[in-house]
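K.L.:
Generate a structure from the sequence data that follows.
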Amino acid sequence: MNLAGKAVVVTGAGRGLGAAYARLAAAEGAAVLVNDVDADLADGVVAEIRAAGGTAAGFAGSVADWDAAGAIIGACVEAFGAIDGLVNNAGIFRLANPAEQDPDEFRAVLEVNVLGTAYCGLHAIRAMLPRGSGSIVNVTSGSHAGSAAMGAYGASKGAVASLTYCWAADLAGSGVRVNAVSPNAHTRMADAYEAYLGAAAQGQNVAKPPAQNAPAVVYLLSDAAAGLHGQIVRIDGDELSMVAHPTVQGHGTLNPAWTVSSVAAAFAAGEVGPLSPVGLHRA
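P.N.:
Okay, here's the model as predicted:
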């Protein structure tokens, strides 16, 4: 019972990965506030948790609205007396070639994935700080390193990664921890990705059920992960690994008065540092 006595919010938990996180958190002893924009989906997961002997309540609302995000966190405090953990799982997914990108869809992805994560996190941090404890788990994606047709989604998940690093710096020593997970599972999102890219993407996530990602999330919520702060944990099927923070490559080269020509010469001589491939790669 790694989460015994803790109260946890999981956003976007009506199905898929979020539902898997909520179910395991409850099975590990947490009282879980199940959030989704669809009240029926949230209530369905609550019913499953209660039927299994766990404690849960549902709350419908959009994370992309500041007041609604506050109400989600407040509902956890009202129902269970506190908030000890938040999983910022809610997100939407749109695929598009840049030449065909719908601006309204781009905005919607950023509002839910970035602002929704930020709004819920900010409300949770303000509730956690007076108690000197708490764990926030954001959800990013390997697509933030570069993936075809994922400009909006990848940008949103890159922002979530940066938000994780910044909040970790802000909250150092406060007792409130912020980490992120980069999950991979066969969900509706994977189906949409495969349908859009066709044969090039078929079957990538078939053997990766959402529940396979849940133990890492529960670990980050638990006191066992007290030493982790500002980290991104990657789960890809049966592999658990870490995603490196952005780094400055090599040692660079110095010039007190750079010009366009001297910059070009430095690149031509290989003095600037190695170039990075696009996409998520193993170091």
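K.L.:
Please make it C-alpha for all contacts and neighbour counts, starting now.
P.N.:
Fine.
K.L.:
So which bits of stretch 172-187 are buried?
P.N.:
Across stretch 172-187, burial judged by 16 or more other Cα atoms under 10 Å covers 175-187.
K.L.:
quick one more, to check against the first:
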Amino acid sequence: MSLNGRVAIVTGSGGGLGRAHAVYLARQGARLVVNDVSQDAAERVAREIAAAGGEAIAFAASVTDEAAVATMVAGAMEAWGRIDILVNNAGILRDKSFAKMSMDDFRLVVNVHLMGAAICSKAVWEIMREQRHGRIVMTTSSSGLYGNFGQANYGAAKMALVGLMQTLALEGEKYGIKVNCLAPTAATQMTHGVLSEASLRALDPALVSPALLVLTGDDAPTRTVLCAGAGHFATANVTLSQGCYIGGAEDAGELAIAHWNEISDRSGEIVPGYGFVQAERELASAGTLAPVMEARR
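P.N.:
From the prediction side, this is the model:
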């Protein structure tokens, strides 16, 4: 029980992958806040955890409701005095090709996935800073990392969560807050109709949840995108190629086309430690002394 004594909030955990996450974390010793938009669903999972010898409280709230999220966090603090883990799992789908997608459906999906995760993370951020310990897991997706037909809204929201993770990990580092992304592949209500029945049977959500032990334990990494499904684990990275210096002459566009193979050559690519690495490399290539990132912190 390596998470013994830790307090975890899992959003959207009234069923599917979120339920699997909550049950798994409880088995590892964590005390759970089971969040869902349905009080009945949240209470059902909380009872399941309690019946197995764990501790859990249920709280119904939309992750987009700042006041309700604040009340949920206050309830966890009143019950247990700390919050160690937040798993931003809540989400919805409104799949259509971009040509047929309404902007209302685009906004709704971005609001739940991105703004919901931001609202919940903000609600626990000061608590974790004061504790000098925290673990936040964003739920990204291969649809965001690599694209998927009919999921422009979902993909945009999921890739945005990677950007949120990158910055929060940098800002939380000196406070002991580690922030990562989980990219799951699991058979849930959201994937029925997308995958074959055979694939759905193989993609038991319970096979994803062990990834949370990696991302929430004492030795957790930070700024990692961990992909998990069907018992398989991998990491994904946003990389930067070595590129080449073209300069700013009148024919810079034509030169960039001519040197495209060199610009896009992935040999020697890196995973930047922070976003300003791109500018530092560009300035160094241009012969200008690059600023030091530490001065910006």
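K.L.:
circling back to that earlier point, next step: the buried residues of stretch 172-187 of the first structure restricted to strands.
P.N.:
If you go by DSSP state E, those have 176-182 in strands.
K.L.:
got a markdown table for those, with distance to Ile49 of the first structure too?
P.N.:
As requested, these are arranged in a markdown table below (distance: Cα to Cα, whole Å):
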| residue | distance to Ile49 of the first structure |
| --- | --- |
| Val176 | 27 |
| Arg177 | 26 |
| Val178 | 26 |
| Asn179 | 25 |
| Ala180 | 24 |
| Val181 | 23 |
| Ser182 | 25 |
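K.L.:
What is the nearest of those residues to Ala22 of the first structure?
P.N.:
Val181 (14.9 Å; Cα to Cα).
K.L.:
Spatially nearest residue to the closest one (excluding sequence neighbours)?
P.N.:
Val233 (4.7 Å; Cα to Cα, 6 or more residues apart in numbering).
K.L.:
I'd guess the one you found is in a helix, am I close?
P.N.:
No - using DSSP: H, G, I helix; E, B strand; the rest coil, the secondary structure at Val233 of the first structure is strand, not a helix.
K.L.:
In the second structure, what residue corresponds to it?
P.N.:
Matched to the second structure by TM-score structural alignment, Val233 of the first structure sits across from Leu226.
K.L.:
burial of that match, as a residue count?
P.N.:
22 (other Cα atoms under 10 Å).
K.L.:
surely Val109 of the first structure meets Ala96?
P.N.:
No - counting by Cα atoms under 8 Å, Ala96 is not a contact partner of Val109 of the first structure; they are 11.9 Å apart.
K.L.:
Please say which of those two ends up with more neighbours.
P.N.:
Neighbour totals were compared for Val109 of the first structure and Ala96, and Val109 leads with 24 against 17 (other Cα under 10 Å).
K.L.:
Secondary structure element for the more buried one, which one?
P.N.:
Element membership of Val109 of the first structure [criterion: DSSP states H and E] is helix 103-110.
K.L.:
Next, the angle from the helix or strand that that helix is followed by to strand 176-182.
P.N.:
Counting by DSSP H and E, the next helix or strand C-terminal to helix 103-110 of the first structure is helix 116-128. Going by axes from the mean of the first three to the mean of the last three Cα atoms, to 10 degrees, helix 116-128 of the first structure is angled at 150 degrees with respect to strand 176-182.
K.L.:
Please compute how far helix 116-128 of the first structure lies from its chain's middle.
P.N.:
Its chain's C-alpha centre and that of helix 116-128 of the first structure lie 14 Å apart, by Cα atoms, centre = their mean, to the nearest Å.
K.L.:
Give the other helices and strands that the helix or strand following that helix contacts.
P.N.:
Once the chain leaves helix 116-128 of the first structure, the next helix or strand it forms, by DSSP H and E, is strand 134-139. When contacts are defined as 3 or more Cα pairs under 8 Å, 6 or more residues apart in numbering; DSSP states H and E, strand 134-139 of the first structure sits against strand 85-88, helix 116-128, helix 151-171, strand 176-182, helix 214-221.
K.L.:
Could you verify my assumption that Leu24 of the first structure touches Pro215?
P.N.:
Yes - between Leu24 of the first structure and Pro215 there is a contact at 7.4 Å, judged by Cα under 8 Å.
K.L.:
Among these two, which residue is more densely surrounded?
P.N.:
With neighbours defined as other Cα under 10 Å, Leu24 of the first structure and Pro215 compare such that Leu24 has more, 20 against 16.
K.L.:
That one: what's it in contact with?
P.N.:
214-215, 218 (Cα atoms under 8 Å, 6 or more residues apart in numbering).
K.L.:
separation between the nearest residue in space to Met1 of the second structure that is not next to it in sequence and Ser209 of the second structure?
P.N.:
Distance criterion Cα to Cα, 6+ apart; nearest residue to Met1 of the second structure, sequence neighbours excluded, is Gln28 at 4.2 Å. If you measure Gln28 of the second structure against Ser209 of the second structure using Cα to Cα, to the nearest Å, the figure is 11 Å.
K.L.:
Between the two, tell me which one has more neighbours.
P.N.:
Ser209 (25 against 19).
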